[in-house]
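Colleague: need a structure here:
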Amino acid sequence: YGPKFFRPYQDYQAPVYAIPGNHDWYEDLAGFMRVFCDETGPLPPAPAPRPLTRAWLRSLLWHRPRPGDGERLDEARKLRSSPAQQAVQPGPYWAVDAGPIRIVGIDTGLLGTLDAEQGAWLREVSRDPRPKILVTGSPLYVDGEHHPCPIEGGGTVDGIVRD
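Modeller: Next comes the predicted model:
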């Protein structure tokens, strides 16, 4: 985050809201949550996955936050420390009311899906009558192909957007 976020945006005097991308998930959102959601405590250890599953393979290939990562992020954060630059997101998905529009950021994780809790939240914030802009790491259309973004338990993000 130091060279790719804090340094390039150090002179930008406004808050920045973000959605996690696939690389943020490589460390189970630890860095993302520290930078954008002000999570400073240690993350609880992830439960051990069942052997020979996708989660097990992922645990072997992906890295966890390393000792010292938090301190390095805290040092980089000093580059954007003025009060005008501060924003604390409630989590990896959010809604910001900006006058006549609502900007909605969703976290589609690694698989381009939403869990049931985020799906319920998206339905709720989408009821507001204002026009909305959806910010997502997994677009609904890519190279002319439709990717409706399934929601655990039923429905799709595309269905909510169309409503």
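
Colleague: contacts, neighbours, all on C-alpha from now
Modeller: OK.

Colleague: stretch 12-25: how far from the chain's middle?
Modeller: 7 Å (C-alpha atoms, centre = their mean, to the nearest Å).

Colleague: which residues does that stretch contact?
Modeller: 29-32, 36, 82, 84-87, 89, 92-93, 105-107, 109-110, 135-137 (C-alpha atoms under 8 Å, 6 or more residues apart in numbering).

Colleague: span of that stretch from start to end?
Modeller: Using C-alpha to C-alpha, to the nearest Å, the end-to-end distance of stretch 12-25 comes to 26 Å.

Colleague: list the buried residues of that stretch.
Modeller: Within stretch 12-25, the residues that count as buried by 16 or more other C-alpha atoms under 10 Å are 17, 18, 19, 20, 21, 22, 24, 25.

Colleague: got it, and stretch 145-161?
Modeller: 147, 148, 149, 150, 151, 156, 157, 158.

Colleague: wait, the first one sits on residue 137?
Modeller: Which is residue 147. No. Using C-alpha atoms under 8 Å, residue 147 makes no contact with residue 137, being 12.0 Å away.

Colleague: for comparison, sequence B:
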Amino acid sequence: MSTDRSSRYKTPVYKKDQPDDSYKFKPLPGPVGVYPFHLDIKSIIPDIHSEKIIFHMVGDTGSLRNPEFTRLVANAMALQCAESENQPPQFLYHLGDVVYNHGEVTEYDRQFFIPYQQYPAPIFAIPGNHDSDVNPAAVQPYKSLEPFVKVFCSPVQQPVDFSLIKDRPGMTQPNIYWTMETPLATIIGLYTNVPKYGIVTKEQCTWFAEELVTAGKQHPDKMLIVCMHHSPYSADINHSSSIAMIEFLEETFFQTGVRPDAVFSGHVHSYQRFLKTYPDGFTTTYIVAGAGGYDELHPVATLDNPQFSGDHPLFKNVVLANYCDNKHGFLKLVIERKEHGPQLTGEYFSIAHEYTTDKAADAHVVERFSVTPGKKLTYKQTGD
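Modeller: Just a heads-up that it's a prediction; the model follows:
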């Protein structure tokens, strides 16, 4: 982990004087499944445990310049699946940026299928900004997210026609934004498009509000988790926090009266864990886990860097609890039913930066944390 932490921010930061790049917005492809775009995990993993589920989570695994870090992270997770003494991780939830720089068909084998060939469990995903972009110089013209949809939003599980690796069939997610239903948690996956700080369409905003209300009725018997690519809160020097995403989330939370227990994101190439405490005492955990393989890591800003500021009304009562910004890594999450209800415990693993290592022992625990559903969570009646 980084040294000299006393000189670094302990809050989120925003990057000053950023240009408006909303012109990069790309139209969304149509859904494969039916509204409201739910996928029951049991349709993919029939024997998933009703009292305890274990899974990996990571973002930004793609890399053009140095795919070795992608391979190391993928191997470490695969070996955890193989070497777990009791219940192994049962799936991977990818937080976006599977393929750099423009989500092209020609890069999926090198950046995804080959590195993850040994990962034995299903892989689900939400798109990142690079998955969604389009290379204007591509030999074969394509539209935004066409390759991603073929890999992750297939109507049926079958080999992906453009991949040489035939033992990982396309995943059957109903849409690029969608909800995973598990016995212990509802996981809502958002799509935040191409611009640097994200954009969410009006239609998706409406869908998200409906999903929060529906999930709120099951809370706290089931945990409520939100996943998105662009990080709402970050203290890094590359992207920093997305004010647009914070405003979008907080407006929807206020509208519905429902807040998630945890929000996971990628986009920023580091690990950061934030805690946001609301006036009613409810705390939401915000975790950035975007160090999945892209060779450039994003360190936490120093207090004397004039490009950044931690002074913003939206950062009130938000603290940076821990971070790892100098090594690649991934999350291993466990949701287990306890006497008081489900509880999420997590471990963030970093990997050694030597290219010769393939052992799971070389993935070191940076920190362990836990999240318990907030008992003060409520939802507004919507006429039902």
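
Colleague: of the buried residues of stretch 12-25 of the first structure, which belong to helices?
Modeller: Mapping the buried residues of stretch 12-25 of the first structure onto helices (DSSP state H) picks out 22, 24, 25.

Colleague: and the residues you listed, which is closest to residue 10 of the first structure?
Modeller: residue 24 (20.4 Å; C-alpha to C-alpha).

Colleague: residue in the second structure paired with that closest one?
Modeller: Using TM-score structural alignment as the criterion, residue 24 of the first structure maps onto residue 131 of the second structure.

Colleague: next one: its match relative to residue 234 of the second structure, how far apart?
Modeller: For residue 131 of the second structure, the distance to residue 234 of the second structure - C-alpha to C-alpha - is 21 Å.

Colleague: map residue 116 of the second structure across to the first structure for me.
Modeller: So, by TM-score structural alignment, residue 116 of the second structure is matched to residue 9.

Colleague: quick check: its match vs residue 30 of the first structure, distance?
Modeller: 21 Å.

Colleague: pick out whichever of the two has more residues nearby.
Modeller: The residue with more neighbours, out of residue 9 of the first structure and residue 30, is residue 30; 20 against 17, by other C-alpha atoms under 10 Å.

Colleague: from residue 10 of the first structure, how far out is the more buried one?
Modeller: 22 Å.

Colleague: what do you get for residue 93 of the first structure?
Modeller: Distance from residue 93 of the first structure to residue 10 of the first structure, by C-alpha to C-alpha: 23 Å.

Colleague: residue 32 of the first structure too?
Modeller: Counting by C-alpha to C-alpha, the gap from residue 32 of the first structure to residue 10 of the first structure is 17 Å.

Colleague: the more surrounded of those two?
Modeller: Each of residue 32 of the first structure and residue 10 has its neighbours counted (other C-alpha under 10 Å); residue 32 has more, 23 against 18.

Colleague: mean per-residue distance, the helix or strand containing that one to the second structure?
Modeller: Here residue 32 of the first structure sits within helix 30-36, counting by DSSP states H and E. Its aligned residues in the second structure lie a mean 0.8 Å from helix 30-36 of the first structure after superposition (mean C-alpha distance after the TM-score superposition for the first structure).

Colleague: quick revisit: okay, the buried residues of stretch 12-25 of the first structure in TSV with distance to residue 58 of the first structure next?
Modeller: Formatted as TSV, these follow (distance: C-alpha to C-alpha, whole Å):
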residue	distance to residue 58 of the first structure
17	28
18	24
19	22
20	18
21	17
22	13
24	14
25	11
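
Colleague: closest to residue 121 of the first structure among those?
Modeller: residue 19 (15.5 Å).

Colleague: how long is stretch 14-30 of the first structure end to end?
Modeller: Span of stretch 14-30 of the first structure from end to end, C-alpha to C-alpha: 23 Å.

Colleague: would you check how far apart the counterpart of residue 96 of the first structure in the second structure and residue 128 of the second structure are?
Modeller: Alignment note: residue 96 of the first structure maps to residue 180 in the second structure; criterion TM-score structural alignment. In this view, residue 180 of the second structure and residue 128 of the second structure are 18 Å apart by C-alpha to C-alpha.

Colleague: and stretch 123-132 of the first structure, what's buried?
Modeller: 126, 132.

Colleague: and the end-to-end length of it?
Modeller: 13 Å.

Colleague: which non-adjacent residue is nearest the aligned partner of residue 231 of the second structure in the first structure?
Modeller: Under the alignment (TM-score structural alignment), residue 231 of the second structure maps onto residue 139 of the first structure. Counting by C-alpha to C-alpha, 6 or more residues apart in numbering, residue 147 is the residue found nearest to residue 139 of the first structure once chain neighbours are left out, at 7.2 Å.

Colleague: how long is stretch 21-36 of the first structure from one end to the other?
Modeller: First-to-last distance for stretch 21-36 of the first structure - C-alpha to C-alpha - comes to 13 Å.

Colleague: er, stretch 77-87 of the first structure actually
Modeller: Note: stretch 77-87 of the first structure ends 12 Å apart using C-alpha to C-alpha.

Colleague: same question for stretch 330-349 of the second structure.
Modeller: So stretch 330-349 of the second structure: terminal residues 5 Å apart, C-alpha to C-alpha.

Colleague: against the first structure, where does that stretch fall?
Modeller: Under TM-score structural alignment, there's no match for stretch 330-349 of the second structure.

Colleague: report the buried residues of that stretch.
Modeller: 330-337, 342-349.

Colleague: and which of the residues you listed is nearest residue 82 of the second structure?
Modeller: residue 332 (13.9 Å).

Colleague: for that closest one, helix, strand, or coil?
Modeller: Assigned state for residue 332 of the second structure: strand (three-state reduction, DSSP: H, G, I helix; E, B strand; the rest coil).

Colleague: that one against residue 56, yeah?
Modeller: Yes. Between residue 332 of the second structure and residue 56 there is a contact at 4.6 Å, judged by C-alpha under 8 Å.

Colleague: neighbours of residue 56 of the first structure, how many?
Modeller: Residue 56 of the first structure has 13 nearby residues by other C-alpha under 10 Å.

Colleague: give me the secondary structure label for it.
Modeller: Residue 56 of the first structure - assigned by three-state DSSP - is helix.
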